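Novice: Dropping a prediction and its sequence here:
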Amino acid sequence: MPASLLISAPASGVGKTTLTLALARAYRDRGLKVQCFKSGPDYIDPAFHTAATGRASVNIDSWAMDRATIGALAARGEDSDLVLAEGSMGLFDGSAAKGVWGTGATADIAEMMGWPVLLVIDPSGQAQTAAAIATGLRDFRAGVRIAGVVLNRVASPRHEKLVRDALAGVDIPVFGALPRHAAIALPERHLGLVQAEEHGEVDGLIAEAARVVTTHVDLDAVLQAAAPARLPQRPSSPAVVTPPGQRIALARDSAFSFVYPHMLEAWRAAGAEIATFSPLANEAPDAGADVCWLPGGYPELHAGRIAANTRFRRALTSFAETRPVHGECGGYMALGGGLTDAGGVRHEMVGLLGLETSFAQRRLHLGYRLAELVVPMPGHQVGARLRGHEFHYSTIVSQPDPSLAVVRDAAGTGVAETGSRRGNTTGTFFHLIAEDR
């Protein structure tokens, strides 16, 4: 059983991703097989994990997934030397109400798997108070064990000593301290990090982060603090997410890349084939496919090109005359009639749905979603209950087509983003994570 650690923090924006990538690459450089996971609904971080380790990373989520599914996904780490799981938001942050069995909090996964928590703490603007925060996190929930702390953005050696002494006074180990001006931050965009495949220098950035962390963090002490996971009993067969078809034409480029890795793996495990194509390259979906799927991404950044790519738009329109087409979030927007960018310019989209969206006045839509289908969509019939997550800044200007589903947030409150259907075309604002069984 591999040694395991879960990297978390008191809040978002503290440096969890950078530290996870740096540690993963540093241990890989030592010759260890490192397996990463992402706790929670993030479709960008796993690609960076994969770049750092050379092994595919997947999401695990206590709100959307049952324990058997998490166990089946976590089992991929059994042949590794070290598991590094990255948390989301703060350690105990989750939804207002429980989902399948948890709230989606990182602490749920830490307790279930028995993964000790390595805290990243940014003590900017404080000193001894950092120890109070770490103590509160340590004592907040039985069953969640804090292994120690890495300090990030430390101002000076004096600052570091004050914080270290305070943490020593409450018996919380400090494994290292990264200076405030260490140039290891990864580029960001409004939905999070710039995608790994977009950034040509990602390998160099990860290598530099690993070098800095190797200099300032006691890697041997971190490794000794890791503990074997408590893998739940593995199911006789892995949990299945029904593929939308036998041969799936999947849009895949910088505008359409937000799809959870475990979904693609589940489709393939169920016997489906995936044929990728690029709308930005004006490519048509595979003529031999029986369904087309457009994931989310950043269509608003490429709206002009999408509007100009008539071969793609005509081919997709022709495809939809006889076969189902589905879009998630950004893919849903691209299937609509038009998209208005942040500058107020409207761009014509594919027009398979009547949806009109706008980024001219940004408004955050964020949270878990439970959808009950009122009409079918690819792979799922009327009445199917699907668990997913919504995260975008677009505003619905018009959504004239019949609703796809009754959609509620984690607290059970209905939301306006119901998705829609017209003919063979469907779309949702939420990204599918798992089926509700």
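Specialist: Noted; the coordinates are in hand.
Novice: Only C-alpha atoms from now on, for both contacts and neighbour counts.
Specialist: Fine.
Novice: Next, the distance between the ends of stretch 55-74.
Specialist: End-to-end distance of stretch 55-74 (Cα to Cα, to the nearest Å): 13 Å.
Novice: which outside residues touch it?
Specialist: 34-43, 46-47, 49-50, 95, 98-105, 108-109, 231-235, 238-239, 260-262, 387-388, 433-434, 436 (Cα atoms under 8 Å, 6 or more residues apart in numbering).
Novice: And the helices in the chain?
Specialist: 16-29, 45-53, 67-74, 106-113, 129-139, 157-168, 202-216, 219-225, 261-269, 303-308, 310-320, 330-335 (DSSP state H).
Novice: Flag every buried residue along the second one.
Specialist: Right, the one you point to is helix 45-53. 45, 46, 47, 48, 49, 50, 51, 52, 53 (16 or more other Cα atoms under 10 Å).
Novice: So which elements touch that helix?
Specialist: Counting contacts by 3 or more Cα pairs under 8 Å, 6 or more residues apart in numbering; DSSP states H and E, helix 45-53 packs against helix 16-29, strand 34-39, helix 202-216.
Novice: what about 7 Å?
Specialist: Packing partners of helix 45-53 (3 or more Cα pairs under 7 Å, 6 or more residues apart in numbering; DSSP states H and E): helix 16-29, strand 34-39.
Novice: Now do the longest one: distance to the chain's middle.
Specialist: The gap between the average C-alpha position of helix 16-29 and the chain average comes to 18 Å, counting by Cα atoms, centre = their mean, to the nearest Å.
Novice: related to what we said a few turns ago, compile the helices and strands packed on helix 45-53 into a markdown table and extend it with columns for mean neighbour count and distance to residue 195.
Specialist: Output for the helices and strands packed on helix 45-53, formatted as a markdown table (neighbours: other Cα atoms under 10 Å; distance: least, Cα to Cα, whole Å):
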| stretch | mean neighbour count | distance to residue 195 |
| --- | --- | --- |
| helix 16-29 | 24 | 13 |
| strand 34-39 | 28 | 15 |
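Novice: Out of these, flag the one nearest residue 310.
Specialist: Set against residue 310 and scored by Cα to Cα, these come closest in strand 34-39, at 37.5 Å.
Novice: Contacts made by the closest one with the rest, please.
Specialist: 24, 28, 46, 49, 53, 55, 57-61, 77, 80-88, 106 (Cα atoms under 7 Å, 6 or more residues apart in numbering).
Novice: alright, now check it against this:
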Amino acid sequence: MRGKTKALLIAAPRSGAGKTTVTLALLAAFRRRGLRVRAAKCGPDYIDPAFHEAAAGAPCLNLDSWAMGPALLDSVAYEASDGADLLIVESAMGLFDGAGTGAIGEGAAAELAVHLRLPVLLVLDVAGQSQSAAATVLGFASFDPRVCIAGIILNRVGSDRHRAAIERAVATLDIPVVGAIPRDKAIHLPERHLGLVQALEHNDLELRLQRLAELAERHCDLARIQGLAAPLTVDQRPISALPPPGQRIALASDAAFAFMYPHVLSGWRRAGAEIVTFSPLSDEPPPEDCDACWLPGGYPELHAGTLANAGRFKAGLTQFAASRPVHGECGGYMVLGEGLVDAGGARHAMAGLLTHATSFADRRLHLGYRAATLLQDWPLGSGTRLRGHEFHYASLIEAGSDEPLAELFDAEGNALGPSGGRRGYVTGTFFHAIACEEDLAGQQKIAKLA
């Protein structure tokens, strides 16, 4: 059990309230003060954790109470807090938002707060309101007595007078206001269709983080915020979320293939696997001394022309796939197909190892938790139940003739039909795997914990 690391959860009533900005500002400020900080992200997200890693100087892991059982959650939380004085967990969406129809959604940050006993620092976007902010705080503080709203940070404050009016109203609730961040368009991070522009694409990221640290130091009571954190007490027994697909795994890794969960990679390494990265955008083939190849998700639609002209990569991938497993998740699945239509309507030839084709020209959001039953033998097993998610705008324009890889179900158990494909040693699907469902077997739902 670990009790030395202290932890807290940054949450908000909704998306877009400024959680990520506040989280990055606090991470950067505490780190600048010499504190050993780590970050974790609630729910399925690849983009925010890369920013958290840059701010904390250490990997950021995902904690997902829908896809992970309690034991796996404890294991990942322990790993996420390794060596830290303070672990800051950023919520997804609103604090109580998740899947299903319950008052607290399955996979909601509130579930995680209950399970890990995390105090909540609530970020309120107070633009366009004043004393009414106190009513929001009261609602969140009283909605579920198991969730502790320990403090409040006001965001997008218009003036000292604006702040004072809100603080007077909130004072009646006995919940401290520990920060008030003014409106400042200069701290806004640019976005694209899947969220923020990736951290690796910002040449000025270090400067941005320095500015955010200064913002937190000027407008937040850092000592008081640190004091709100509670000891993190979790089981340190290591658990692997997914079995490794091979002993030596070639992993595509660059701006087009950046969506890979750190807890999956660390689990593979604990199982004895070695990860060897290569860059398709640099026209690198998967290394020949590997016995499996994994193409993760990312933004291949933004680099379709470069990938289409990457002759060494495509030829090497074809040679690799003749005798060893190759799997593509989401963006990787798109690249394994016959063609990819970009936003401008131009079609680009992809690897052609599967027979489908995808398009980003006619965008439609596919978003949600998914359970998957594998229909084919592949490195993660056959008949295995996985939990994960879909998040993409691309669509299939040619279904192809490959055998389906998996049967998908939504978070409520509704059948969504077959997904992905398999041909020879090659498999792919839009589905992102987070963990084997066996980790949830026989375990009490976190939302019902007392």
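Specialist: It's in. Note that the structure is a prediction, hence the values are computed from the model and not measured.
Novice: How alike are these chains, TM-score-wise?
Specialist: Laid over one another, the chains give 0.96 as their TM-score (TM-score structural alignment, normalised by the length of the first structure), with 432 aligned residues with a Cα RMSD of 1.6 Å.
Novice: Of the contacts of stretch 55-74 of the first structure, which count as buried by neighbour count?
Specialist: By 16+ other Cα under 10 Å, these give 34-43, 46-47, 49-50, 95, 98-100, 102-105, 108-109, 231-232, 234, 238-239, 260-262, 387-388, 433-434, 436 as buried.
Novice: Quick check: the gap between the residue in the second structure sticking out farthest from the centre and residue 183 of the second structure.
Specialist: Residue farthest from the centre of the second structure, counting by Cα atoms, centre = their mean, is residue 161 at 37.4 Å. Per Cα to Cα, residue 161 of the second structure is found 14 Å from residue 183 of the second structure.
Novice: With residue 385 of the second structure instead?
Specialist: Shown here: residue 385 of the second structure relative to residue 183 of the second structure, a distance of 46 Å by Cα to Cα.
Novice: Which one of those two is surrounded by more residues?
Specialist: Neighbour totals were compared for residue 385 of the second structure and residue 183, and residue 385 leads with 19 against 15 (other Cα atoms under 10 Å).
Novice: what sits against the residue nearest to that one when sequence neighbours are not counted?
Specialist: Spatial nearest neighbour of residue 385 of the second structure, chain neighbours left out: residue 373 (4.5 Å); criterion: Cα to Cα, 6 or more residues apart in numbering. Taking Cα under 7 Å, 6+ apart, we find residue 373 of the second structure in contact with 383, 384, 385, 386, 406, 407, 408.
Novice: thinking again about what came up before, and the helices and strands packed on helix 45-53 of the first structure: which comes nearest residue 217 of the first structure?
Specialist: Across these, closest to residue 217 of the first structure is helix 16-29 (Cα to Cα), at 9.2 Å.
Novice: what span of the second structure lines up against the closest one?
Specialist: Using TM-score structural alignment, the residues of the second structure aligned to helix 16-29 of the first structure are 19-32.
Novice: By how much does the matching stretch deviate from the first structure on average?
Specialist: Average distance between stretch 19-32 of the second structure and its aligned residues in the first structure, after superposition and using mean Cα distance after the TM-score superposition for the first structure, equals 1.0 Å.
Novice: and the contacts of strand 34-39 of the first structure, which are buried?
Specialist: Buried among these by 16+ other Cα under 10 Å: 24, 28, 46, 49, 53, 55, 57-61, 77, 80-88, 106.
Novice: Do a quick rundown of the strands in the stretch 51-200 of the second structure.
Specialist: 61-63, 86-90, 120-125, 149-157, 177-182, 191-192, 195-196 (DSSP state E, counting those that start in this stretch).
Novice: For residue 141 of the second structure, find the nearest of the ones you listed.
Specialist: Per Cα to Cα, nearest to residue 141 of the second structure of the strands of the stretch 51-200 of the second structure: strand 149-157, 5.6 Å.
Novice: In the first structure, which residue range corresponds to that closest one?
Specialist: Going by TM-score structural alignment: strand 149-157 of the second structure matches residues 146-154.
Novice: how far does that stretch sit from the chain's center?
Specialist: Centre to centre, stretch against its chain (Cα atoms, centre = their mean), the figure for stretch 146-154 of the first structure is 23 Å.
Novice: how far apart are it and its match in the second structure?
Specialist: Averaged out, stretch 146-154 of the first structure is 0.8 Å away (mean Cα distance after the TM-score superposition for the first structure).
Novice: What residues of that stretch count as buried?
Specialist: Counting neighbours by 16+ other Cα under 10 Å, stretch 146-154 of the first structure gives 146, 147, 148, 149, 150, 151, 152, 153, 154 as buried.
Novice: Could you do stretch 120-130 of the second structure as well?
Specialist: Here stretch 120-130 of the second structure shows 120, 121, 122, 123, 124, 125, 126, 127, 130 as buried, counting by 16+ other Cα under 10 Å.
Novice: The first structure: which residue goes with the second one?
Specialist: To tie it back to what came earlier, the one meant is residue 121 of the second structure. Under TM-score structural alignment, residue 121 of the second structure pairs with residue 118 in the first structure.
Novice: Skipping adjacent residues, who's closest to its match in space?
Specialist: Closest to residue 118 of the first structure by Cα to Cα, 6+ apart is residue 7, at 4.8 Å.
Novice: how near is that neighbour to residue 126 of the first structure?
Specialist: Residue 7 of the first structure is 22 Å from residue 126 of the first structure, by Cα to Cα.
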